[in-house]
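Engineer: take this sequence and fold it.
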Amino acid sequence: MDFAFDARTEELRAKLLAFMDEYVYPAEAVAEEQRARLASPWDIPAVVEELKAEARRQGLWNLFLPDTEYGAGLTNLQYAPLAEITGRSPQLAPTALNCAAPDTGNMEVLTQFGDEQQKKQWLEPLLAGEIRSAFAMTEPEVASSDATNITTHIERASDGTDEYVITGRKWYISGAMNPDCKIFIVMGKTDPDGDDIRRQQSMVLVPRDTPGVTVKRAMRVFGYEDHSHGGHAEVVFDHARVPVTNLVGEEGGGFAIAQARLGPGRIHHCMRLIGMAERAIELMCRRAVSRDAFGKALAQQGVVHNWIADARVTVEQLRLLVLKTAWLMDTVGNRGAHAEIQAIKIATPRAVVDIIDRAIQLHGAGGVSQDFPLAELYAGARTLMIADGPDEVHQRSLARRELKKYL
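Structural biologist: As a prediction, the model looks like this:
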């Protein structure tokens, strides 16, 4: 693996860093001010659309998609340092570049498994940033860490119409509160009694305005409603009907599609997490040199030295592991990089949570306030120890892979 960034990556990094300094960081306070004046907390501040227009004008758009027909054509290794930069302002930067979850994963699903009509109707407006989407998988009634537990039913209509009938309840459906969210990719069971538990599930496209679809409430994360990401909603599907042509891929292919979707999603989260850690280190250092306690600057306290040094070492380790994983995904495919994807998904969130926690401690009361982004960064990082598979599931799988060598 070559650790040097190639010319295209360096060019995009320079452009993106300038974009962050000139547009994104100043927009953080503006977005909060505008949101306070909106009729609904879920309405989009005007500055977000301004950021999107400027990012698109500068060619900083759809950087996550390796398919040149639809995206920037970057490899995972090229995209990694760019996603890291956006992680420094996770509430604005990914959205500004049209590189925000869950839309990224949904666009990847549609590029790989959608038919031409589905691409035209849903992928094209998603690529253009005209609409948003949601991925409806997690359920409140079952342990969703095991995707085979899903209970939502996707059944053929019994009245002779060429439709599916979807019945079930989902929650923590990211982006579903966003007024621009127009489409759900819903995972449920089309063959609940099938012999192969990994062929029981399918995915269907369900427009938000479909009768029988109810977005019941916003779910909070550590007290945050996460307005910038469009919230995390509880959604009920009560005999919602869609044409069978809304099936994504084939019946029974839902589990495989979910795995294909989650691999890139996991590494994207880890890329952004490193950026979140870098923001926390920057804030920690600025605080340390600007505050005095017990007769000297915080920057002169030995424990603060330890926190900063440990944070720097940790970030450098994480970055190398994430870059190695990206390189493997590019060279041997997602399946070949499976162990490394699990490793970064285990290591990165927990380490970044610790770094942010130290930064909060250094800021005192300010660290848990709305005056700094640290509390919100903490909530986001801590949630990623659960999202896209909890740590324990990845640990179980990775340990079994290791033990297999000795059995």
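Engineer: drop to CA atoms for contacts and neighbour counts, all remaining ones
Structural biologist: Noted.
Engineer: so how far is stretch 39-49 off the chain centroid?
Structural biologist: 20 Å (Cα atoms, centre = their mean, to the nearest Å).
Engineer: now do the buried residues in it.
Structural biologist: 41-45, 47-48 (16 or more other Cα atoms under 10 Å).
Engineer: here is a second sequence; please produce its structure as well for comparison:
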Amino acid sequence: MDFAFDARTEELRARLLAFMDEYVYPAEQVAHEQRARLASPWENPPVVEELKAEARRQGLWNLFLPDAEYGAGLTNLQYAPLAEITGRSPQLAPTATNCAAPDTGNMEVLAQFGDERQKKQWLQPLLAGEIRSAFAMTEPEVASSDATNITTHIERASDGTDEYVITGRKWYISGAMHPDCQIFIVMGKTDPDGPDIRRQQSMVLVPRDTPGVTVERAMQVFGYEDHYHGGHAEVVFDHARVPVSNLIGEEGGGFAIAQARLGPGRIHHCMRLIGMAERAIELMCRRAVSRTAFGKALAQQGVVQNWIADARVQVEQLRLLVLKTAWLMDTVGNKGAHTEIQAIKIATPRTVVGILDRAIQLHGAGGVSQDFPLAELYAGARTLMLADGPDEVHQRSLARRELKKYL
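Structural biologist: Reported below is the predicted structural model:
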């Protein structure tokens, strides 16, 4: 097996690492200070727009899209180490390079399933970073870990107009609070009584300014509002009407589109999580060599050495599994890599949460403060044990696949 990165990946890694050192890390404190002076907490601090302009100038833009017509044309294996680097500053770097969720998944959906009109109207401005978007699937009234449970209705208008009428309530809709969010991809049921529960759902494009669409409130995550990614919102669709031409793909294709969207989304999250873990290890080491307790440096305390050693071993294990998964997705497709995608989705968030937890412990009170990024990184990593399918759903599916060999 060849573990070396190819020439293009190495070249992009070098440029991206330099971009992080020269622009992103110095901007973290600047963005924090600028945000405090904004009229709306959901606006981008001016430094974010400066970062986006610089990243685009350097060609560090839309790196996630494997379709060369729309993005960088990188394979999953090529993109993995780049996403890891951006994960070291998850509030700024993904947005700066136009590689932030949920826009990434929405762009992939439009590129793969959208028609030419939809691509021109919504995909092109998303690729240019001119607008933001949201993906509306999760609902508060049902267990959304089972996507067949969703209750939002997408019905043909009864008055003879060529429109869909959308009624339902969604929550934790990422990106919906951002003032530049102009479009929702909404998943609902067009055939709620259909015999195949995986053919009942469809996806439609709903502009945010559509009458009947109300962003009711921002949803917090451990007290954080995730401003840089446009927050998370509870959204009500009260008989919102859109043209039937806003359907993505075909009626009944929503579940399949969701699965196609979530495969790359899951591995992208895991790639960035490894970067978060690397940042945590760096902070642990810097703290350990700079602080003294009970007569000696923390770096000389056996328990601290164990934490750092364990973290390094765990990150190396995770990285190998993520890279194998990326390689399989490139060579045998998402379906062929299904087991590995589920494995990384189970293993990566929970392991990184553990690493961040020890990093917080090593920093004492500072670890839970705003003076270090650890608490916010922890909140983000812990959320990913729920997002894109909770751990237990993936464990259930993975166990069934293993048991099937023996039945």
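Engineer: and the buried residues of stretch 39-49 of structure 1 as TSV, adding distance to residue 395 of structure 1?
Structural biologist: As requested, the buried residues of stretch 39-49 of structure 1 are exported to TSV (distance: Cα to Cα, whole Å):
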residue	distance to residue 395 of structure 1
41	38
42	36
43	39
44	38
45	40
47	41
48	38
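Engineer: filter the residues you listed down to just the ones in helices.
Structural biologist: Judged by DSSP state H, these include 47-48 as members of helices.
Engineer: tell me the one among the buried residues of stretch 39-49 of structure 1 nearest to residue 310 of structure 1.
Structural biologist: residue 48 (35.1 Å; Cα to Cα).
Engineer: relative to residue 25 of structure 1, how far out is that closest one?
Structural biologist: 12 Å (Cα to Cα, to the nearest Å).
Engineer: ok, now residue 88 of structure 1?
Structural biologist: Going from residue 88 of structure 1 to residue 25 of structure 1 by Cα to Cα gives 9 Å.
Engineer: which one of these two has more residues nearby?
Structural biologist: Each of residue 88 of structure 1 and residue 25 has its neighbours counted (other Cα atoms under 10 Å); residue 88 has more, 25 against 15.
Engineer: wait, what's in contact with that one?
Structural biologist: 272, 275-279 (Cα atoms under 8 Å, 6 or more residues apart in numbering).
Engineer: if you rank those by neighbours, which is first?
Structural biologist: For the contacts of residue 88 of structure 1, the largest neighbour count, defined by other Cα under 10 Å, is 31 neighbours, found at residue 277.
Engineer: where's the residue nearest to residue 211 of structure 2 when sequence neighbours are not counted, which helix or strand?
Structural biologist: With sequence-adjacent residues excluded and distances taken as Cα to Cα, 6 or more residues apart in numbering, residue 211 of structure 2 is closest to residue 240, at 5.9 Å. Element membership of residue 240 of structure 2, judged by DSSP states H and E, is strand 232-243.
Engineer: what does residue 154 of structure 1 give?
Structural biologist: With DSSP H and E as criterion, residue 154 of structure 1 is part of strand 153-156.
Engineer: give me the residues contacting that strand.
Structural biologist: 162-168, 188-190, 192, 202.
Engineer: try 7 Å this time
Structural biologist: With contact meaning Cα atoms under 7 Å, 6 or more residues apart in numbering, strand 153-156 of structure 1 is reached by 163-168, 188-190.
Engineer: just the contacts of residue 88 of structure 1: which are in strands?
Structural biologist: Members of the contacts of residue 88 of structure 1 lying in strands (criterion: DSSP state E): none.
Engineer: between those residues, which is closest to residue 130 of structure 1?
Structural biologist: Nearest to residue 130 of structure 1 out of the contacts of residue 88 of structure 1 is residue 272 (Cα to Cα; 23.5 Å).
Engineer: didn't that closest one look like it was pressed against residue 84?
Structural biologist: Yes: Residue 272 of structure 1 sits in contact with residue 84 when judged by Cα atoms under 7 Å, with a separation of 4.4 Å.
Engineer: residue 208 of structure 2 pairs with which position in structure 1?
Structural biologist: Under the alignment defined by sequence alignment, residue 208 of structure 2 is paired with residue 208 of structure 1.
Engineer: what about the residue nearest to residue 137 of structure 2 when sequence neighbours are not counted, how many residues nearby?
Structural biologist: Nearest residue to residue 137 of structure 2, sequence neighbours excluded (Cα to Cα, 6+ apart): residue 187, at 5.3 Å. Residue 187 of structure 2 sits with 27 neighbouring residues when counted by other Cα under 10 Å.
Engineer: dump the residue contacts of residue 187 of structure 2.
Structural biologist: 136-137, 201-204, 254.
Engineer: may I see those residues arranged in TSV, with neighbour count, distance to residue 3 of structure 2 and secondary structure as well?
Structural biologist: Output for those, formatted as TSV (neighbours: other Cα atoms under 10 Å; distance: Cα to Cα, whole Å; DSSP: H, G, I helix; E, B strand; the rest coil):
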residue	neighbour count	distance to residue 3 of structure 2	secondary structure
136	25	38	strand
137	21	38	coil
201	30	41	strand
202	26	41	strand
203	28	39	strand
204	25	42	strand
254	25	37	helix
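Engineer: would you map the strands across the stretch 51-200 of structure 1?
Structural biologist: Along the stretch 51-200 of structure 1, counting by DSSP state E, counting those that start in this stretch, strands occupy 132-136, 153-156, 163-174, 181-189.
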